[in-house]
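Visitor: Here is my input; please provide its structure:
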Amino acid sequence: MFGIEVDGSVEPPSFINSLQVALKETWAVIYAHGGVIAEFDNEQDAREEAERWTGVCFRLDAC
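Guide: I've put the predicted structure just below:
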């Protein structure tokens, strides 16, 4: 059987595909006042928000 082993059981490829969908790209903005919002799904929106409010943006990576 082809798949990925998780906790001793082998999961089918559909399980892998569902993980890839769930782990979409996420960007966060840290504002000058210390607030954080991590709800941006693309770099352009995060950059615009950071520039508008004198913050910085970065990509959150799933490990």
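
Visitor: going forward, measure contacts and count neighbours with C-alpha atoms only.
Guide: OK.

Visitor: was I right about I37 contacting T26?
Guide: No - applying CA atoms under 8 Å, one finds I37 not in contact with T26, separated by 10.5 Å.

Visitor: The two: who's more crowded?
Guide: Neighbour count, other CA atoms under 10 Å: between I37 and T26, T26 has more, with 17 against 13.

Visitor: want to put them side by side, so please do this one too:
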Amino acid sequence: MLALQLHELIADGIVLKHTDPGNNLVTDYQLSAFGETLTPVIAAMETWGNQYNAVMSAHK
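Guide: Model prediction:
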């Protein structure tokens, strides 16, 4: 499942894949410049998640 999602993110230009030519077992993934534009969205989701956890913890 992870491989399928990574393949889709690569195909969409969000993630770049680098494989070490000397060692096929070493693969690196990073956000492309286009993928970096998602950083504010991801940060906003993290903020929301932290607030949600705080509210849920207060209700226990």
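
Visitor: so what number do they get for TM-score?
Guide: After superposition, the two chains reach a TM-score (TM-score structural alignment, normalised by the length of the second structure) of 0.28; 34 aligned residues with a CA RMSD of 3.5 Å.

Visitor: going on from the helix or strand harbouring A38 of the first structure, what's the next piece of helix or strand?
Guide: Counting by DSSP states H and E, the element that carries A38 of the first structure is strand 36-40. The C-terminal neighbour of strand 36-40 of the first structure among helices and strands, as given by DSSP H and E, is helix 43-52.

Visitor: What are the buried residues along that next one?
Guide: Judged by neighbour count using 16 or more other CA atoms under 10 Å, the buried positions of helix 43-52 of the first structure are 43, 45-47, 49-50.

Visitor: Closest one to V56 of the first structure out of the residues you listed, please.
Guide: A50 (5.2 Å; CA to CA).

Visitor: Next one: that closest one from T26 of the first structure, what distance?
Guide: 14 Å (CA to CA, to the nearest Å).

Visitor: The residue minimising distance to the centre of the second structure and A43 of the second structure, how far apart?
Guide: Compute the mean C-alpha point of the second structure, and by CA atoms, centre = their mean the closest residue is L31, 7.7 Å away. Distance check for L31 of the second structure against A43 of the second structure: by CA to CA, it reads 15 Å.

Visitor: Also I10 of the second structure?
Guide: 21 Å.

Visitor: Between the two, which is the more surrounded one?
Guide: The neighbour comparison of I10 of the second structure against A43 (other CA under 10 Å) goes to I10, with 18 against 11.
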